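J.: Predicted structure and sequence below. I'll ask about it afterward.
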Amino acid sequence: MGMERCERLYVGGAWKLPETPTEAIPLVSPATEEIIGSVASGSASDVNSAVAAARAAFPTFSSTSPAERAQLLKQILDLMEERAEELAQAICREMGSAIGFARASQVPFGIAHVRAAIDVLEDYAFIRKQGTTAIAKEAIGVCGLITPWNWPLYQITAKVAPALAAGCTFLLKPSELSPLSAHLFAQIMHDAGTPPGVFNMVTGRGEDVGAAIASHPDIDMISITGSTRAGILVAQAAAPTVKRVTQELGGKSPNIILNDADFARVIPLGVAAAFRNVGQSCSAPTRMLVPADRLDEVAELAAATAQAMIVGNPSDDATDLGPVANRNQFAKVQEMIGVGIAEGAKLICGGLGKPEGLSAGYFVKLTIFSEVRPDMRIAQEEIFGPVLCIIPYADEDEAIRIANDTVYGLGSHVQSSDLDRARRIAGKIRAGQVHINYPAWDGFAAFGGYKQSGNGREYGVFGMDEYLETKAILGYFPE
C-alpha cells in the first residue's frame, strides 16, 4: 500500500489545495507506527471560502422539496453500499479498527444514518396546524460539523444525513487523525450529485480549522462530537455570535448488573460492550456495577472473557481488537492503567505495556480492575481504551447512586431477568440512553447526554430536529 495523500479540501463542489500553503499533517498507522499518508492542513481562510460557498448555496437548497433531498440521500446511500469494502479498509488503516469490526459495525452503522434520514423525510411534517397558527420547521442555515476519529464514518453520517435532510448547507471538519474515510465520503457526496456548496470539507487541526468554524459569524449552528474539553472550547468560541451548539461529548457509562441477572451470559456481554472498538466509544459501559457478594464470581467471568479475545493486526480477519487509534491515546491509556494500580484497585488481567509479541503499534493489554471504589480516578475519568472497572455495591439504591455519581450522563445499561425492575431503575439513571438487557442498536433512538456529556440529540427524527428552526405563522389557517 503506497502513501495516501489527502492533501486537497472539498470546497464549492471541487477539490482544491489549501489557500495558504502549509505543511501537510502526517498520517501514522496505529498498527505499525509508520507514516502511511498525509492530510491537508486547512486554515481560517479555507473555512471562510467554504462558509461563503455554503452560504451561497443555502437559499436554493433550503427551498428544495423533501422528495428531492430524499433522492439525493438515496444516491449517497447507494454509493456507500457499493463502496462499503473500500470504506472499511480505510477505517482499518487510519484508526486501527479490526477489519471484521469495520465491516460489521463501523461502515453498516454509518450507512444506517443515511437510511434513517431518508425514512424520517418520508413523513416529516414541515408545517403543522395548531388552531389558526402554522408551526413551520425551516432549515437553520449554514452548519459547521466537527467529527472525531473513533467512529469516523459513523459520526460524519450522523451529522451530514440529518443536516442534508433538513435542507441545510454545511462545512465538515473531520478528524485529521482519520482522514481516509472522510475523503472517500467526500468523493461519494460529489459523485452522488450534491449541488456545489451544499457539502464542503476542510481538514486540519482543531486549533486552526475547528476554532475558525466555532467563531465564524456566518455559521448558524455547530454540531460537535468529541471530548468534553473540546466541546467547552467550541461553545465558548461560539457564544459571541449566539449560534446553536449541539455537543455529543464524553462518557463514563455504568452497567448495573442486578442480582437476578444470568451472570454467565451478562458478564461476558458486558466485557465485550466495554471493549467494543477497543473501548474507544463515548458511550462504552466501562463501569460494571455488581453485587458485592458476587464480586469474585464476576471477576473470574470477566477475566476469562478478556483473555479469550484476540488483540492483533487489524487487517487480519481473526483479530477481535486492533490497537488504540493514535500515540496520544496510547499514552493516556497507559497513564490511567498506572493510576488504577497506584490507587489500589485489584488488577485481574492486563496492565501496563503492550501485549506479548506486539512491540510495534499502539496495542494495549485488555485491562480489568476489580474492587474499584467510586471515588477513584479510574472510576470517574473517561479513559477511552480497553479498561474496565468492576465496582461492588451493597444494594439497589447504592447501585443507582454510584451509577449517577459522575459528571457524565451519556449511555447506561441495566441487566435483570425482571423487566419491571429494570424499567424502574432505567427511570432513575441520569443519562441520555439506557439499554436494558443488551438490546440491538437502534439508529432512530435519540442519542445524546445529560450533564457534561453534551447538549442536543442525534439519530432519527431527533437528529433532524436539531438542524431546524421553529417559526410560528399566526393567521395561516383562518377560521
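T.: Received the coordinates, thanks. Residues are numbered from 1 along each chain as shown.

J.: going forward, measure contacts between C-alpha atoms and count neighbours the same way
T.: OK.

J.: What is the end-to-end distance of stretch 319-333?
T.: Counting by C-alpha to C-alpha, to the nearest Å, you get 20 Å between the two ends of stretch 319-333.

J.: quick one: contacts of that stretch?
T.: 28-31, 94-101, 149-150, 177, 276-278, 280, 309-314, 361-364, 383-385 (C-alpha atoms under 8 Å, 6 or more residues apart in numbering).

J.: what about burial for the residues you listed, which qualify?
T.: 28-31, 94-101, 149-150, 177, 276-278, 280, 311-314, 361-364, 383-385 (16 or more other C-alpha atoms under 10 Å).

J.: Out of these, list just those in strands.
T.: When those are checked against strands (DSSP state E), the matches are V28.

J.: So what's the gap between stretch 358-366 and the chain middle?
T.: 23 Å (C-alpha atoms, centre = their mean, to the nearest Å).

J.: Put this next to the first one:
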Amino acid sequence: MDFKKLYIDGRWVEGVSGKFIGVENPATETVFAEVPAGTAMDVDRAAKAAKAAFTAWAHTPLSERIEKMRTMATIFKTMETALTTAIVQELGAPVGFSRTAQVQYQFERIQSYIELAATVRWVEKLPHATVYREPVGVVGCITPWNYPLGQIVQKVIPAILAGNTVVLKPSQHTPLTAFYLAEAFHRAQFPKGVFNLVTGRGGDIGDVMAEHEDLQMISFTGSTPAGVSVARLALQSMKRISMELGGKSPCILLPGCDYEKAISMCFNSIFLNSGQTCTALSRLLIPVQDKEKIEALLKKTVSSYTVGDPTREDVQLGTVSSARQFKTIRAYIEKGLRGGADLLAGEIPQKTSVGYYVQPTIFTNVTNDMTIAQEEIFGPVLCVITYRTEAEAVRIANDTRFGLSGAVWGATKEEAVRIARQIRTGNVYINDGPRDVTAPFGGFKESGLGREGGVDGILEFTEPQALFDDGTIG
C-alpha cells in the first residue's frame, strides 16, 4: 500500500505540498510510515470532485448503491490481516483486541448498515403529504485516532449508502486504515468522486473542511473542545453538523448484583484499548456498605490484565497512543493523588526505555467533585465512588457535563432498568447485555449532537422534504 498519495476523484494522486507526516509506532517510538500533509488546495480538489459526483450518485437507485457497498465490503474483508497490523503499529493496541474489536467488529457494522439501508423509510405517506428522505450533499468526515477504522465506518458507510458523497480526513496519528478503505472503494469501482481521502493535520485541513462552501455537512468525532471549535466554523455557513464527543460514563453496581461479572465488564470497558475509548466506564459507583468486599474483588481482578508488547496475543493492554497522551494521563494521576484520592492499583506512570506504557490504575475514596471524576482522562484510569442510596447513585451518575454511555448492574434486570431510565446518557448497558450494532449511538449534554449506528445513523445523513400533495403521490 502506497501511503504517500491522496485518493481524490477516483484516483491516487500526489498531495499539493509534497510534504509528509510521519506515523509513529508508540510501542517502538519509530516512524514507520508517512502520509501526505494535506493542504487547503487538496481539500478543495476533493470537495469539488465530491460535488461533481453528488447528483448522479444521489439519483443512483438504492439497490445499486447497496450492491456497490456489498462489493466493497467483500473486498475490504480480504484486508483483515493488513488492517490489524496497521492498527497495532499506529495505535499500539494489542493484536487480539485490534483484530476483534478494531477490525472484525467494524466488518459487522458495515454489514449492518448495508442490511438496514433497505429497511429505511425513504418515502413516508402522511394524510395530506409525502415526505421524502433526501441526501444532505457532500459530507466532510473528520475522525479521531482511538478507533481509527470504527469511527470512519460509522460515518462514511451510512453517508454513501444514503446517497451522499464524502471527503474523509482521518487522524494524522492513525491514518493508515483509511488508505485500505479507499483502495477497497477503488477496486469496487465506485463512481469517481463519491469517496475522497485527504490526510493532514486537523488545524491545517479540518478547519478548512468546516468552512468549505462545497461541503453541506460535517460529521466529527473527537474531544468536546475540538468539536465545539469545528461546529462554530461549520455553523458560519449553516452546515449540518453531527458531533460524537467526550464522555465520563458511570457504572452503577446495585446491592446484591453479581459483583464479579460487573467488575469484569467495567474493566474491559476502561482498560482495553488502554482506556482510550469515549464510552469507557470510568466512574464505578458502589454501595458504601460493600466497599471493602468490592475493593478486594477489584484488586484481585485487575491483576489478570497484562500490559506489554502489543504484538503478543496474551497482552490485554498495549501502549497509549503517544508521548503526549502518556504525559496527559500521568498528570491526571498525579492530580488525583494531590486531590485526596488513593491508589488501589497502579502507579504514577514511569517512562520505560521504549514505548508509552500505562498500568491499569484504580483510584478509591474518590468524590465526584474531584477533577479525576469530572474530566475525561482517556487512559486506563478508573475512579471508584461510594453511594448510600439509589437516589444518591443517580445524582452522582448525572452530575457531569457529559452523557454518552453508562451501565447499571442489578440483582434483577427490572431493578437495573428502573435505575437506568433515570440516567441521562445516550446508551446504558443493563447487566451483561451485549452491544447492538443496529441501535442508535450518541450522547446527551456535552457528549454530542446527533446519532450514529442503526437506522438513525443512516437518517443522520438525510434531509426530510415534505410535498403537500394530498397524500396520494409518491
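T.: Great, that's in hand. This is a predicted model, so every value here is computed, not measured.

J.: Trace I118 of the first structure over to the second structure, please.
T.: Mapped onto the second structure by TM-score structural alignment, I118 of the first structure lines up with I114.

J.: brain fart, K332 of the first structure
T.: With TM-score structural alignment as the criterion, K332 of the first structure pairs with T328.

J.: Then T305 of the first structure?
T.: In the second structure, T305 of the first structure lands on T301 (TM-score structural alignment).

J.: where does that match land in three-state SS?
T.: With DSSP: H, G, I helix; E, B strand; the rest coil as the basis, T301 of the second structure sits in helix.

J.: so it touches M265, yeah?
T.: No: applying C-alpha atoms under 8 Å as the test, T301 of the second structure and M265 come out as separate, 11.0 Å apart.

J.: what about the two, which has more around it?
T.: More crowded of T301 of the second structure and M265, by other C-alpha atoms under 10 Å: M265, with 17 against 14.

J.: center of the first structure - which residue?
T.: The centroid of the first structure falls nearest to Q155 when counting by C-alpha atoms, centre = their mean (4.9 Å).

J.: quick one: stretch 86-103 of the second structure aligns where in the first structure?
T.: Under TM-score structural alignment, stretch 86-103 of the second structure corresponds to residues 90-107 of the first structure.

J.: what's the first-to-last distance across that stretch?
T.: 10 Å.

J.: Could you check how far that stretch is from the centre of its chain?
T.: On C-alpha atoms, centre = their mean, the centre of stretch 90-107 of the first structure falls 14 Å from the chain's centre.

J.: Tell me how far stretch 396-404 of the second structure lies from the chain's centre.
T.: Distance, centroid of stretch 396-404 of the second structure to centroid of chain: 19 Å (C-alpha atoms, centre = their mean).

J.: Go through that stretch and flag the buried ones.
T.: For stretch 396-404 of the second structure, by 16+ other C-alpha under 10 Å, it's I396, A397, N398, D399, T400, F402, G403, L404.

J.: and those, which two are the farthest apart?
T.: For those, the maximum inter-member distance is 14.8 Å, found between I396 and L404 (C-alpha to C-alpha).

J.: Over which residues of the first structure does stretch 262-271 of the second structure lie when aligned?
T.: Under TM-score structural alignment, the match for stretch 262-271 of the second structure is residues 266-275.

J.: if we look at that stretch, which residues are touching it?
T.: 255, 257, 284-286, 288, 298, 301-302, 305-306, 366, 385-388, 415, 437-438.

J.: Which among those residues count as buried?
T.: Looks like the contacts of stretch 266-275 of the first structure have 255, 257, 284-286, 288, 298, 301-302, 305-306, 366, 385-388, 415, 437 buried, using 16+ other C-alpha under 10 Å.

J.: count of residues packed around the aligned partner of I157 of the second structure in the first structure?
T.: Matched across to the first structure, I157 of the second structure falls on A161, judged by TM-score structural alignment. As a burial measure, A161 of the first structure scores 28 neighbours (other C-alpha under 10 Å).

J.: got the contact list for the residue nearest to A161 of the first structure when sequence neighbours are not counted?
T.: Nearest residue to A161 of the first structure in three dimensions, chain neighbours excluded: V114, at 5.3 Å (C-alpha to C-alpha, 6 or more residues apart in numbering). By C-alpha under 8 Å, 6+ apart, the contact set of V114 of the first structure is L73, K74, I76, L77, T157, A158, A161, P162.

J.: what do you get if the cut-off is 7 Å, keeping everything else the same?
T.: Counting by C-alpha atoms under 7 Å, 6 or more residues apart in numbering, V114 of the first structure touches L73, L77, T157, A161.

J.: Am I right that it sits in a helix?
T.: Yes: V114 of the first structure: assigned to a helix according to three-state DSSP.

J.: how far away is it from S227 of the first structure?
T.: 24 Å.

J.: Repeat that for A158 of the first structure.
T.: If you measure A158 of the first structure against S227 of the first structure using C-alpha to C-alpha, the figure is 17 Å.

J.: Kindly report the same for R373 of the first structure.
T.: Taking C-alpha to C-alpha, one finds R373 of the first structure at 24 Å from S227 of the first structure.

J.: from memory T174 of the second structure sits against E90, does it?
T.: Yes: taking contacts as C-alpha atoms under 7 Å, T174 of the second structure lies within contact range of E90: 5.4 Å.

J.: residue ranges of the strands in the stretch 51-200 of the first structure, please?
T.: With DSSP state E, counting those that start in this stretch as the criterion, the stretch 51-200 of the first structure has strands at 127-130, 133-139, 142-146, 169-173, 199-201.
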